[in-house]
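Asks: sequence plus predicted model, see below.
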Amino acid sequence: MARVRAGEKEEGLEKHIGLLKLAQTLSFLLIFMAGIIIGLAASSHIDRYFNSLPQMLSSSSSSASLQTIPDYSNCTVIHRDCSNDDDDGGGVKAAKKKDEIRDCWSVDGFVRPEEVRHRMSDDELFWRASMVPVKEEYPYDRVPKVAFMFLARGPLPMLPLWEKFFRGNEKYLSVYVHTPPGYDMNVSSDSPFYDRQVPSQKVAWGSPLLTDAEKRLLANALLDFSNERFVLLSESCVPVYNFTTVYSYLINSAYSFVDSYDEPTRYGRGRYSRKMLPDIKLHNWRKGSQWFEVNRKIAIYIISDSKYYSLFKQYCRPACYPDEHYIPTLLNMFHGSVNANRSVTWVDWSIGGPHPATYGADNITEGFLQSIRKNETDCLYNEEPTSLCFLFARKFAPSALAPLMNLSSTVMGF
């Protein structure tokens, strides 16, 4: 009897354990199914939340925050409005413009801005102009161009001579003009100078504002990726060779042309400030002509610099002149090996004083121009001696225009 009862107890215990395992399994299944249901419900809620998020943000954004985000939907990469901003009020010009199909974001608009007008600040302009493509090949037919940058105090009295010099060579050049704010150049629509005034600011001789204008011209010219060489000119500058000679000379040069030399007098080293230490030392200090010519790599380096330029703006003030020291010193410190250490713009300093000689109508003769064209002292071009040292000359008074025009074809070749 005892064995029977023990067997019954074991059998009952096994059934009890089996029921417990079944209940445990069912509990796990119920919990698992509940988790799936809760997960699906939560996922649906999250989807609805994120799908409605843009609408929530749009409706809750304040008018102030909307004003801080520029609308570039109708703009090129240089912030130019693709719609006609010269509408006469009646919508005539705007309607005509809308008939033209234009792609604001095409690569052509990026590498070759159609106009020089924009609304960028200097900081935005320098940042945009400092962009350098890593890919060496160009995705378009690139013809290297020379950027002629005019830093003018107002009118360009030599403009007819320059127009004659440029004629027929528009494919190989770009023109940029920096004038006082508000000044409007009155030129015909077929002139290379038409609509080529860059957004400008006030300029004062001998101050950092003058160097600001130089950098502003460089940056605007860099927006055109086809510009390979950059030459700074004044309203009193003239070409002394034809365009073909000038273009070939600059495009094929292995060097940039920036006057940079050590001047051991109060007009050179005497303008150095020890407050520039330790970044700029006295043995780095250089002086040179304001009228430079540089290649694209050097131009990008100049407009990208903030560290050294900030020192010049602080400590190089009259009788220290940044336009005579900043670029010559910067290139001497970091790019001296690719600089010819001379200018391609002839200037006569023989009269002494703070300004060079100015030449008027009575001075303009064939012999005078030939003396500039064929310098008595040879210079180096791509490490070879040459008598062709100067491509441009200054300063010329407005009265010199007529005789220069008369001699341009027989002496200068254009």
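Replies: In hand now; what should we look at? On a predicted model such as this, the values are computed, not experimentally measured, just so you know.
Asks: CA atoms for contacts and neighbours, from now on please.
Replies: Fine.
Asks: hey, where'd the helices end up in the stretch 151-300 of the chain?
Replies: 159-166, 208-222, 243-251, 296-304 (DSSP state H, counting those that start in this stretch).
Asks: which residues touch the last one?
Replies: The contact list for helix 296-304, computed with CA atoms under 8 Å, 6 or more residues apart in numbering, reads 126-127, 129-130, 215, 218-219, 222, 227-230, 256, 327, 335.
Asks: and the helix or strand just after it, what does it pack onto?
Replies: The first helix or strand that comes after helix 296-304 along the chain, using DSSP states H and E, is helix 307-315. When contacts are defined as 3 or more CA pairs under 8 Å, 6 or more residues apart in numbering; DSSP states H and E, helix 307-315 packs onto helix 322-334.
Asks: tell me what the helix it packs on is packed against?
Replies: For helix 322-334, the contact count by 3+ CA pairs under 8 Å, 6+ apart identifies helix 208-222, helix 307-315 as packing neighbours.
Asks: redo that, cut-off 6 Å
Replies: Contact analysis of helix 322-334 by 3 or more CA pairs under 6 Å, 6 or more residues apart in numbering; DSSP states H and E lists no helix or strand as a packing neighbour.
Asks: what angle separates that helix from helix 296-304?
Replies: If you take axes from the mean of the first three to the mean of the last three CA atoms, to 10 degrees, helix 322-334 sits at 120 degrees to helix 296-304.
Asks: can you pull the buried residues of helix 322-334?
Replies: Using 16 or more other CA atoms under 10 Å as the test for burial, helix 322-334 gives 322, 323, 324, 325, 326, 327, 328, 329, 330, 331, 332, 333.
Asks: how far off centre is it?
Replies: 19 Å (CA atoms, centre = their mean, to the nearest Å).
Asks: any chance you could list what contacts whichever helix or strand comes after it?
Replies: Scanning forward in sequence from helix 322-334 by DSSP H and E, the next helix or strand is strand 345-346. Residues outside strand 345-346 that contact it (CA atoms under 6 Å, 6 or more residues apart in numbering): 390, 392, 393.
Asks: residues in contact with the second one?
Replies: This means residue 392. By CA under 6 Å, 6+ apart, the contact set of residue 392 is 238, 239, 240, 345.
Asks: what would these look like in JSON lines with distance to residue 314?
Replies: Putting the contacts of residue 392 into JSON lines (distance: CA to CA, whole Å) gives the following:
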{"residue": "238", "distance to residue 314": "34"}
{"residue": "239", "distance to residue 314": "36"}
{"residue": "240", "distance to residue 314": "38"}
{"residue": "345", "distance to residue 314": "29"}
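Asks: got another, please set it beside the one above:
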Amino acid sequence: MKNYKLQQGSPPPNIKLLSAQMQLQNLVFYFLLFCSGLALGLTLSFYLRDFSFNLQLNQLFDLPATAPPELSPLPLPLQMTNTNLTRVGSPPPPPHSPPLQITKNNLSRVGLKQYLKPPSAMHDMKDEELLWRASMAPRIREFPLNRTPKVAFMFLTKGPLPLAPLWELFFKGHEGLYTIYVHPNPSFNGTVPEDSVFHGRRIPSKVVRWGEFNMVEAERRLLANALLDWSNQRFVLLSESCIPLFNFSTIYNYLMGSKKAFVEAYDLPGPVGQGRYNPKMRPTIKLEQWRKGSQWFEMDRELAIEVVSDKTYFPSFGRYCVPSCYADEHYLPTFVSVRFWRRNSNRTLTWVDWSKGGPHPSRFLRTDVTIDFLKMLRHGSRCEYNGKSTNICYLFARKFTLHALDRLLRFAPKLMQFN
């Protein structure tokens, strides 16, 4: 019995084993609890950080906290207008500006008509920009939409148009079949009534001196502006002293039916013809190619594009056709004869009287205007038109002064059957 007597205060062995097992279980429990807490803490930390980042983004870009509902697709593309376009280089809009409201009222199709729409007659293009744009021509000849061909009436003037009332009667009732372009001296400050066909038809101009090279530059500037309208198919250059000899329908049909241009060109020996040729123009222009003619012309669109695109003959005239050369009487006759003589009738459509001699043609005053005189201008000669003989040789005439306007308004409308 002495061997099984336990020492006083000492637990039995089975009690010690049980205690060690409980301590081990507690250690494992606390370890698992620690790991669970650590995992939970890491998870909450990543979630809160992501939430805080998204919240900052939403505040920065003013986005809604929740995803917006799905937007329905727009039926048409947004039309670009001056009201919703900002010029490149302007400051950005404020960050909290209200979004653009897109509705059916400000949506429309931006098609070929809008693309081809010509700019305002008064624009800020430089000459080189204007000529470049006017020289564009489509490779596909068939036009993809219906259009009415128009005649471009281009007036090269010193200032006002003294015979404008007669032209107003001529154009009346034929809207949509013509366009008008006026190139006055830039110093001219006259105004045109809003109800006039000439209102808003002035183009950017430069100083022009009759007989000098800048006269040819002005003619090309008029052509280039008229070419910006793709509906223009025939181009007529007129002065402020020109009058029509027939009504609009007759002139329109005559020009639209023509197979050739009307640029007067002839070889003239002597000081006012071949004597103006400068040998420095060789080899670009030879003496046998030199031509003289009237500056007042009529041509189709294809030839007009060739004129504004000329980078060979035009610069040569600019360098070597000195003031006594009178480039306006020689450039187009020479250029057209050398390059496009088969497409030219070699005559002008503007009648003028050189019978009295001198450096300038005759001017017509009030007493010169009679019914018989106008009839003679209309049918007093014969010429060739599309290979056939005709007595309609001139469609316009010059030089008529302001004093002749009264009688022109009395006789012309009835004789020429205006309206």
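Replies: Yes, it's here. What you see is a predicted model; the values in this text were computed from it and never measured.
Asks: now the TM-score, please.
Replies: In this superposition the chains share a TM-score of 0.74, using TM-score structural alignment, normalised by the length of the first structure; 318 aligned residues with a CA RMSD of 1.8 Å.
Asks: just to revisit the earlier point, who wins for neighbours among the contacts of helix 296-304 of the first structure?
Replies: Of all the contacts of helix 296-304 of the first structure, residue 256 has the most neighbours under the rule other CA atoms under 10 Å, reaching 29 neighbours.
Asks: give the contact list for the alignment partner in the second structure of that one.
Replies: Taking TM-score structural alignment, the alignment pairs residue 256 of the first structure with residue 261 from the second structure. Going by CA under 6 Å, 6+ apart, residue 261 of the second structure touches 298, 299, 344, 345.
Asks: those residues, buried ones only, as a ChimeraX selection?
Replies: Remark: buried members of those, expressed as a ChimeraX selection using 16+ other CA under 10 Å:
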select :298,299,344,345
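Asks: picking that back up, the contacts of helix 296-304 of the first structure: which two are farthest apart?
Replies: The distance between the two most remote of the contacts of helix 296-304 of the first structure (CA to CA) is 22.8 Å, for 127 and 256.
Asks: how many other residues sit next to the counterpart of residue 108 of the first structure in the second structure?
Replies: Here residue 108 of the first structure is matched to residue 113 in the second structure, going by TM-score structural alignment. Close neighbours of residue 113 of the second structure, defined as other CA under 10 Å, add up to 11.
Asks: name the helix or strand for residue 113 of the second structure, please.
Replies: helix 112-116.
Asks: mean shift between that helix and the first structure?
Replies: Helix 112-116 of the second structure, aligned to the first structure and superposed, deviates on average by 2.8 Å (mean CA distance after the TM-score superposition for the first structure).
Asks: setting aside sequence neighbours, what's the nearest residue to the counterpart of residue 394 of the first structure in the second structure?
Replies: By TM-score structural alignment, residue 394 of the first structure lines up with residue 398 in the second structure. Once flanking residues are discounted, residue 398 of the second structure sits nearest to residue 242: 4.5 Å by CA to CA, 6 or more residues apart in numbering.
Asks: counting neighbours, what do you get for the one you found?
Replies: Residue 242 of the second structure is flanked by 22 other residues according to other CA under 10 Å.
Asks: could you check how far it is from residue 290 of the second structure?
Replies: Taking CA to CA, to the nearest Å as the criterion, residue 242 of the second structure is separated from residue 290 of the second structure by 27 Å.
Asks: go on, residue 235 of the second structure?
Replies: For residue 235 of the second structure relative to residue 290 of the second structure (CA to CA), the value is 24 Å.
Asks: ok, so of the contacts of strand 345-346 of the first structure, who is nearest residue 412 of the first structure?
Replies: Of those, the one sitting nearest to residue 412 of the first structure (CA to CA) turns out to be residue 392, at 10.8 Å.
Asks: residues in the first structure aligned with the helix ranked longest in the second structure?
Replies: For the second structure, the helix with the greatest residue count under DSSP state H is helix 13-61. Alignment of helix 13-61 of the second structure against the first structure: no match, by TM-score structural alignment.
Asks: now that helix, how far from the centre of its chain.
Replies: Mean-position distance between helix 13-61 of the second structure and its chain equals 74 Å (CA atoms, centre = their mean).
Asks: same check on stretch 118-134 of the second structure?
Replies: Counting by CA atoms, centre = their mean, stretch 118-134 of the second structure comes out at 6 Å from the chain centroid.
Asks: can you list the residues that contact it?
Replies: Applying CA under 6 Å, 6+ apart, the external contacts of stretch 118-134 of the second structure come out as 201, 203, 204, 224, 227, 228, 229, 308.
Asks: mind running it again at 7 Å?
Replies: Residues outside stretch 118-134 of the second structure that contact it (CA atoms under 7 Å, 6 or more residues apart in numbering) are 200, 201, 202, 203, 204, 224, 227, 228, 229, 308.
Asks: who's in contact with the first one?
Replies: If I follow you right, that is residue 200 of the second structure. Residue 200 of the second structure makes contacts with residue 121, as judged by CA under 7 Å, 6+ apart.
Asks: what do you get if the cut-off is 10 Å, keeping everything else the same?
Replies: Residue 200 of the second structure sits next to 120, 121, 122, 180, 181, 182, 191, 192, 193, 194 when contact means CA atoms under 10 Å, 6 or more residues apart in numbering.
Asks: buried subset of the residues you listed, written for PyMOL?
Replies: The following PyMOL line selects those of the contacts of residue 200 of the second structure that are buried, judged by 16+ other CA under 10 Å:
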select buried, resi 121+180+181+182
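Asks: mind checking which of the contacts of residue 200 of the second structure are in strands?
Replies: If you go by DSSP state E, those have 180, 181, 182 in strands.
Asks: go ahead and confirm the last one touches residue 197.
Replies: No: using CA atoms under 10 Å as the test, residue 182 of the second structure is too far from residue 197 to be in contact (11.1 Å).
Asks: look up how far residue 209 of the second structure lies from the alignment partner in the second structure of residue 126 of the first structure.
Replies: Counting by TM-score structural alignment, residue 126 of the first structure lines up with residue 131 in the second structure. Relative to residue 209 of the second structure, residue 131 of the second structure is positioned 21 Å away (CA to CA).
Asks: try residue 138 of the second structure
Replies: 35 Å.
Asks: the more surrounded of those two?
Replies: Neighbours were tallied for residue 138 of the second structure and for residue 209 using other CA under 10 Å; the higher tally belongs to residue 209 (12 against 7).
Asks: would you mind measuring from the counterpart of residue 309 of the first structure in the second structure to residue 112 of the second structure?
Replies: Residue 309 of the first structure maps onto residue 314 of the second structure when the alignment is built from TM-score structural alignment. Per CA to CA, residue 314 of the second structure is found 33 Å from residue 112 of the second structure.
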